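Participant: Got a sequence here, can you model it:
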Amino acid sequence: MAGLRLTEGAVAAEGESILSPPPRNDHSIASKLDRLLGHLVEFPVAVLVVAEVVILFAGIIARYVVHQPLIWSDELASILFLWLAMLGAVVAFRRGEHMRMTALVGMMNPQRRAFFDVIAIVGAMAFLLLIVYPAYDYAHEETYITTPALEITNAWRAAALPVGAGLMIVSALIKLFQVSNLRHVVTAIALIGVLTLVFWLLGPSLKPLGNINLLIFFVGVVAALVLSGVPIAFSFGLATFGYLALTTNVPMIVVIGRMDEGMSHLILLAVPLFVFLGVLIEMTGMARAMVQFLASLLGHVRGGLSYVLIGAMYLVSGISGAKAADMAAVAPVLFPEMKARGAKPGDLVALLSATGAQTETIPPSLVLITIGSVTGVSIAALFTGGLLPGVVLAVMLCFVVWRRYRHEDLSHVTRATGRQIGRAFVIALPALALPFIIRASVVEGVATATEVSTIGIVYSIVAGLFIYRQFDWARLKPMLVDTASLSGAILLIIGAATGMAWALTQSGFSRELAAAMTGLPGGPITFLAVSIVAFIILGSVLEGIPAIVLFGPLLFPIARQVGVHEVHYAMVVILSMGIGLFAPPFGVGYYAACAIGRVNPDEGMRPIWGYLAALILGIILVAAVPWISIGFL
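Facilitator: Below is the predicted model of the structure:
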C-alpha cells in the first residue's frame, strides 16, 4: 500500500457501511455529535499539513539560500507531525478509512456483514480503551523532558497520543449509537468481552508456553481479527497488548513508547507530503498534460494507449509516491479513449493494477521511504536503485500488451502530426520536469528525502497557478483533510506494527528466524526465492507498509549476512509485495484500481493473470541480476 486505503467496508443491512457516516440527512444527537467531531478535527489537520509544508520549505530556504539554518525547524516539525498522525487517524476512523481486509466478510450476507462491521468498531474501541491510560501516563512522563531547541516540555508532543486515542473512542461510541440493530451492538460487545475474559483467565497457563504464545497471538489472534474485518492497525495493537500483558511483565507504557518511536521518525513526514503532492499534480492538470503528450507519441500504435498507461504510471509514480493517487491521476484521462477504441474494461483495470505493482519501486515510493526508516538503508540509494527495476517490469508488461493487441484495428485512428506532438511536449514540459527536479534536489543535497516533497508541492502550486492556470481553491481543504486521513491510517499501522515487531524481537523470535533463514540450503538464491514467495503472501494480506515494518528489521540483517546487498534485497521485497497487493482475490490494490476505473472486479480477474505472470518473470530477473538494482549506486 503503499498509499492505498480500503474504504469499501462491509455493507450494513440497510445497504450502507456503518464504518462511515450515514449518507442520509440524519438529525439525531449521534449524527450531530459526529458532525461536530468532524469540524473539531478536520480544520486542525488541514492546518497541520500546511504548517509542515511551510516549516520544511522554510528550512530549505534558510539553509540553502540564506545559509542560516533554522535549528528549531526539525524539532517543531516533529512535534506537529505526531499531532498530524494522531488527528489524521481520528479523521480516518470517523470516515471508516482505516485499512482493513474485507475479503472474507464481503462474501457474507448483508446481515452478517453488518454484524462484523460492528465487531470491527468494538474491536478497535477495545484497543483504544487499552492504550488511552498508558498513553496519558506516557505523556505525563514526558513532562520531565525538555526539547533542546525550543526548550519546551516534550509533553506538548506526547499529548497527541492520549488525545487522539480519546477522540477515536468518542467516534467509536458515536458509530455504535448510529447502528440501527441494537442486538448486533450488544452481541459484539459481549463477544469481545467474553473473549477478553477467557484470555485473562488463561493468562497463568499461557506463560509457561514460551514462544508458542507467538503463534497464539501473532498468528491466531491477528488472523482472526484481520479476517473479521477489524482494521489492521487495531488488530496488531490488540495482539501485541494481549501477548505482553498476559505472558510477560512488561509495563504497557513501554509499548506506547515503541508506538511513539515508530510513528515519530521524521523521515515518515514524507508520507503525508508526498500524498498531498500526488493529489496536487492531478488537480493542477500536470498529470493530464504528461499523459496527453505520451498519447500523442504512441496513440497510433497497436496497443499504443496501453503503452502510454505503463509509461504514465512510471512518470506519475515518480512524483506522487502514492499508488491510489497515481491511478486516480492516469485512469480518468486514458480509459474513455481506450474504451472508445474497443478495449474491454476488464483488460484496462487488469493493466492498471499491474502497473500499480510495477511502479512500487519508483521514487519517491512510500514503501521505499518506510524501508529506509525502519532498516537504516540509505533512502538516496533506494531512490537510485528503484528506477531500473521498474523499467524491467515495464518491458515485461509491454511484451504482454504487444501479444494481446498485435491485431488491433487502428484504421479509424488519426496519427498525431509533428506539430501536435511538439505542442503537447511544450505543454507537458513543466510537468515532465518535476520528477527530475525532485531527484536532483536530493542528489545535489538541496533537500533531504523528507524536505524534497515540499519543493515539489511549491513547484506544483506555481505551475498550477501561472502555467496551467488550473487551481481549484475550493478543493484545497478537502485535499488537505484527505491527505491527513490517509497518512493517519498509514502511520497508525506503522506505530502498531513497530510495537509488534519490538515484542517479537524481545521474545527471541528474530534470533530464531535469523538462524532458520541463514541455514537454508542454496545460500542467497534460496533466501531470495523464499523471500519472494513470503512477501507476495504478506503483500496480499498485510499490504506493503505493515509487512515492511514487521519483517524489515528482522530480514534485512539476514540478507546482509547471506551476502545479498540491502538495496537489491529491498527491490526484490518491494516488487514481490506489489504483486501481492494488486493480485486478486485478496489484494486490496486490485479493488482500489477497480473502484478508480469504475469496473466490476469480476471483469478483470481473468486478464490480470497474464500481466502478473510477466511481473513474476520480471522479479525473477531482478533477483537474479543484482546489477539492475545496484548498478548505478
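
Participant: When you work out contacts or count neighbours from here on, use the C-alpha atoms and nothing else.
Facilitator: Fine.

Participant: is it true that Val541 touches Gly587?
Facilitator: Yes: at 7.1 Å, Val541 and Gly587 qualify as touching, with contact defined as Cα atoms under 8 Å.

Participant: Overlap in contacts, the two.
Facilitator: Shared between the contact lists of Val541 and Gly587 (criterion: Cα atoms under 8 Å, 6 or more residues apart in numbering) are residues 580-581.

Participant: okay, these two: which has more neighbours?
Facilitator: In this comparison of Val541 against Gly587, neighbours counted by other Cα atoms under 10 Å, the higher total goes to Gly587 at 27 against 24.

Participant: Enumerate every residue touching that one.
Facilitator: By Cα under 8 Å, 6+ apart, the contact set of Gly587 is 539-541, 543, 580-581.

Participant: which ones are touching the closest residue to His565 other than its chain neighbours?
Facilitator: Ranked by Cα to Cα, 6 or more residues apart in numbering and with sequence neighbours excluded, the top spatial neighbour of His565 is Ala559, at 7.1 Å. Residues in contact with Ala559 (Cα under 8 Å, 6+ apart) are 524, 527, 565-566, 569.

Participant: Just the closest of those residues to Val367, please.
Facilitator: Tyr569 (13.4 Å; Cα to Cα).

Participant: Can you tell me how far the closest one is from Val392?
Facilitator: Computed as Cα to Cα, to the nearest Å, the Tyr569 to Val392 distance reads 16 Å.

Participant: can you pull the contacts of Ala593?
Facilitator: With contact taken as Cα under 8 Å, 6+ apart, Ala593 is in contact with 324, 327, 349, 352-353.

Participant: Give me the buried entries from those residues.
Facilitator: Among the contacts of Ala593, those that count as buried by neighbour count (16 or more other Cα atoms under 10 Å) are 324, 327, 349, 352-353.

Participant: Against which helices or strands is the helix or strand containing Ser78 packed?
Facilitator: Assigning secondary structure by DSSP states H and E places Ser78 in helix 73-95. Helices and strands touching helix 73-95, as assessed by 3 or more Cα pairs under 8 Å, 6 or more residues apart in numbering; DSSP states H and E, comprise helix 29-60, helix 155-158, helix 160-178, helix 476-506.

Participant: who wins for proximity to Ala233 among those?
Facilitator: Ranking those by their distance to Ala233 (criterion: Cα to Cα) puts helix 476-506 first, at 4.3 Å.

Participant: For the comparison step, fold the sequence that follows:
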Amino acid sequence: MTAVLLISFLVFLIVRIPIAFALGLSCLLYALLADIPLVVLPAKMYSGIDVFVLLSVPGFILAGNLMNEGGLTERIITFCNHLLGHIRGGLALANIGASMLFAGISGTAVSDTASIGAVMIPAMKKEGYDPGFSCAVTAASSTVGPIIPPSVPMIILATLSGLSVGKLFIAAVIPGLLLGLFMMGLTYFIAQKKAYPRHPKSSLPQVAKGFLDTFWALLMTFIILFGIIGGVFTPTEASIVAVVYALAVGALVYRRLSVKKIMQVTLNAMKTSAALMVLIGFANLFGWILLTERLPQEIAGGILGFTSNKYMVLLLINLLLIFVGSFMETIAALMILFPILLKVAVAVEIDPIHFSVIVLLNLMIGLTTPPIGVCLFVSSSIGKVPLISVSRASWPFLGISLLVLALLTLFPQLTLWLPGLLD
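Facilitator: Predicted coordinates:
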C-alpha cells in the first residue's frame, strides 16, 4: 500500500497538480484502497495545524507583505547600491546584499527571488550584465532568506522537533552570513573576470540617507529576533508585534500604506497563509500514513544498517535532501522527511539544532539545483532568459552553497557556538 501512496503522489506531481492537492489526493486514494474511514483524514489534517507556534506564520507573512508593499524592497536595494555600487560588479553584489537584508522580512526563498528579482534582474541586464548571470545570482542569493532569521521554515522545524525557536534562529546566523559572504566573494571574482561595470562612489550623505531609509524596517528584524531570544515574547506574540510595527512604519514613516493597500495586502496574506496551512495539513496526513506503514522506521533502519558513522549518515541525508528539495516545496519536504531523518540523526549522536540547520540549507540548495530548481524557474521567468542559460550560470553558486554545507557538516560549532552562549 505504501507503493500506491508514493507512486500516485509522484504521478500527480508529474501531471502538474499543485503539491498540496497531490499530497491530499494520494492520501485519499490510499484511504479508499486501505478501507480507512474517511473521517480520519480531516482529523489528522487538523492535528497537523493545531499547534500554537504555527499561529505565528500568518503574522510573519502579513508583516512581510506590509513591509514589502510599504516600499522596503526599493529602499534596501538603494542602500546596498550606495554601499557596494562603486565596486566592480557592484550591482550584483547589491543584489546579494539586498537578499541578506531582506531575508529577515520575507523569510522565504521564492518570495525573495520574485521581489528583488523584479527590480534587480532588469537593472543588471540594462547595465550590461550577462542575462543568465543576472538571473542566477538572484536565484542563488534568495536561498539566504530562509537561513537568516526570522524564518518561516525555521518555525516549522521548531514545531516538528520541539526545539527552541530562539535557539534555531540564533544557530542560523553564522551559516546565513557565511553563505551570503561567500557568494559575494564569487560574484566579485566573476565581475573582475568579465569586467562588469561599477558606479561612481556614493557620497557619505547618500549612504547615510540610504541607511535612514531602511533603518526602521531593519529594526523590526532585531526586535523580533532579540525579543524571542530574550524571552520577551513568544514567536506567536512576536508575529503580532511585527504586524503592528509594519503597519506603523509603512503608514506613518514611509507613508506608502493607504487603507485600500492594507486591505489588499491583508487579503493576499490570508490567501498565502490559507494555502500554507492546507499544505501543512495534507503533509501531516501524508506523514501519518507513512508512519502507520512503518516507512520511517524502515528508512532509519536502512541508513543505520548501512553505516553508523555520523559523517556518512550526514552525507547520505545531504544527497537525499538536495534531490528532494529540487522538486518539492520546502515546507512539504520538511513535514514529511524531517521527523524521519531527525530520529536517524539523534541515533548517531548528531545535535538536533545542528541537524535542523543542515536540513534547511540542503532544501534551499535544492531550490537552485539545475535543471529543476524552483527559484531558477522564477528568476528565468522574470528575466525572460532561457532556463538552460540560467542553469549554466548557476553552477558556480551551487558550488559555493555546497562548500558552505560541507563546512557546516564537518564543523558543528559553526551552528552551535552562538546557541551555546544562551545556555
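
Participant: returning to that earlier point: who wins for most neighbours among the contacts of Ala559 of the first structure?
Facilitator: Using other Cα under 10 Å as the neighbour definition, the contacts of Ala559 of the first structure reach their maximum at Glu566, which records 23 neighbours.

Participant: residue in the second structure matching that one?
Facilitator: With TM-score structural alignment as the matching criterion, the partner of Glu566 of the first structure in the second structure is Pro352.

Participant: And Ala547 of the first structure, by the same measure?
Facilitator: Matched to the second structure by TM-score structural alignment, Ala547 of the first structure sits across from Ala333.

Participant: how many other residues sit next to its match?
Facilitator: Around Ala333 of the second structure sit 18 other residues, with neighbours defined as other Cα under 10 Å.

Participant: Next up, the contacts around it.
Facilitator: Taking Cα under 8 Å, 6+ apart as the criterion, Ala333 of the second structure is in contact with 324-325.

Participant: downstream neighbour of the helix or strand hosting it in the secondary structure list?
Facilitator: If you go by DSSP H and E, Ala333 of the second structure is part of helix 330-347. Using DSSP H and E, the next helix or strand after helix 330-347 of the second structure towards the C-terminus is helix 352-366.

Participant: Other residues contacting that following helix?
Facilitator: Residues beyond helix 352-366 of the second structure that count as contacts (Cα under 8 Å, 6+ apart) turn out to be 109, 143, 146-147, 153-154, 157, 163, 167-168, 171-172, 318, 321-327, 330, 338, 342, 345-346, 373, 398, 401-402, 405, 408-409, 412, 415-416.

Participant: Buried among the residues you listed? Need that as a selection in ChimeraX.
Facilitator: For selection in ChimeraX, the members of those meeting the burial criterion (16+ other Cα under 10 Å) are listed in this command:
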select :109,143,146,147,153,154,157,167,168,171,172,318,321,322,323,324,325,326,327,330,338,342,345,373,398,401,402,405,408,409,412,415,416
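
Participant: distance of Cys283 of the second structure from Pro149 of the second structure?
Facilitator: I think there's a mix-up here, since residue 283 of the second structure is Ala and not Cys. Noted for Ala283 of the second structure: a distance of 24 Å to Pro149 of the second structure, by Cα to Cα.

Participant: one step back: adding distance to Leu195 of the first structure, write the contacts of Gly587 of the first structure out as TSV.
Facilitator: As requested, these are exported to TSV (distance: Cα to Cα, whole Å):
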residue	distance to Leu195 of the first structure
Gly539	29
Ser540	28
Val541	24
Glu543	27
Gly580	32
Leu581	31
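
Participant: quick one: which of those residues is nearest to Leu476 of the first structure?
Facilitator: Comparing these against Leu476 of the first structure with Cα to Cα places Glu543 closest, at 28.5 Å.

Participant: Distance check, that closest one against Leu550 of the first structure.
Facilitator: Taken as Cα to Cα, the spacing of Glu543 of the first structure relative to Leu550 of the first structure amounts to 11 Å.

Participant: higher neighbour count, those two?
Facilitator: The neighbour comparison of Glu543 of the first structure against Leu550 (other Cα under 10 Å) goes to Glu543, with 30 against 21.

Participant: Correct me if wrong: that one contacts Phe586.
Facilitator: No: with contact defined as Cα under 8 Å, Glu543 of the first structure and Phe586 do not form a contacting pair (10.1 Å).

Participant: what angle sits between the helix or strand that the helix holding Ser78 of the first structure is followed by and helix 73-95?
Facilitator: Reading on from helix 73-95 of the first structure to the C-terminus, the next helix or strand found by DSSP H and E is helix 110-141. Interaxial angle of helix 110-141 of the first structure relative to helix 73-95 (axes from the mean of the first three to the mean of the last three Cα atoms, to 10 degrees): 150 degrees.

Participant: what stretch of the second structure lies opposite helix 110-141 of the first structure in the alignment?
Facilitator: Mapping helix 110-141 of the first structure onto the second structure (TM-score structural alignment) gives no aligned residues.

Participant: what's the answer for stretch 433-452 of the first structure, then?
Facilitator: Across the second structure, the stretch matching stretch 433-452 of the first structure (TM-score structural alignment) is residues 219-238.

Participant: So what would you say the end-to-end distance of that stretch is?
Facilitator: One end of stretch 219-238 of the second structure to the other measures 13 Å (Cα to Cα).

Participant: Identify the residues contacting that stretch?
Facilitator: Applying Cα under 8 Å, 6+ apart, the set of residues contacting stretch 219-238 of the second structure from outside is 52-57, 59, 104-105, 149-150, 165-167, 169-170, 239, 241-242, 245-246.

Participant: contacting residues around Leu201 of the first structure?
Facilitator: By Cα under 8 Å, 6+ apart, Leu201 of the first structure lies in contact with nothing.

Participant: What residues sit buried inside whichever strand or helix holds it?
Facilitator: Following DSSP H and E, the helix or strand that holds Leu201 of the first structure is helix 182-206. The neighbour-count criterion (16+ other Cα under 10 Å) identifies 184-185, 188-189, 203, 206 as the buried residues of helix 182-206 of the first structure.

Participant: want to try JSON lines for those, with distance to Ala239 of the first structure as columns?
Facilitator: Supplementary listing: these in JSON lines, determined by distance: Cα to Cα, whole Å:
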{"residue": "His184", "distance to Ala239 of the first structure": "24"}
{"residue": "Val185", "distance to Ala239 of the first structure": "22"}
{"residue": "Ala188", "distance to Ala239 of the first structure": "18"}
{"residue": "Ile189", "distance to Ala239 of the first structure": "18"}
{"residue": "Gly203", "distance to Ala239 of the first structure": "14"}
{"residue": "Leu206", "distance to Ala239 of the first structure": "14"}
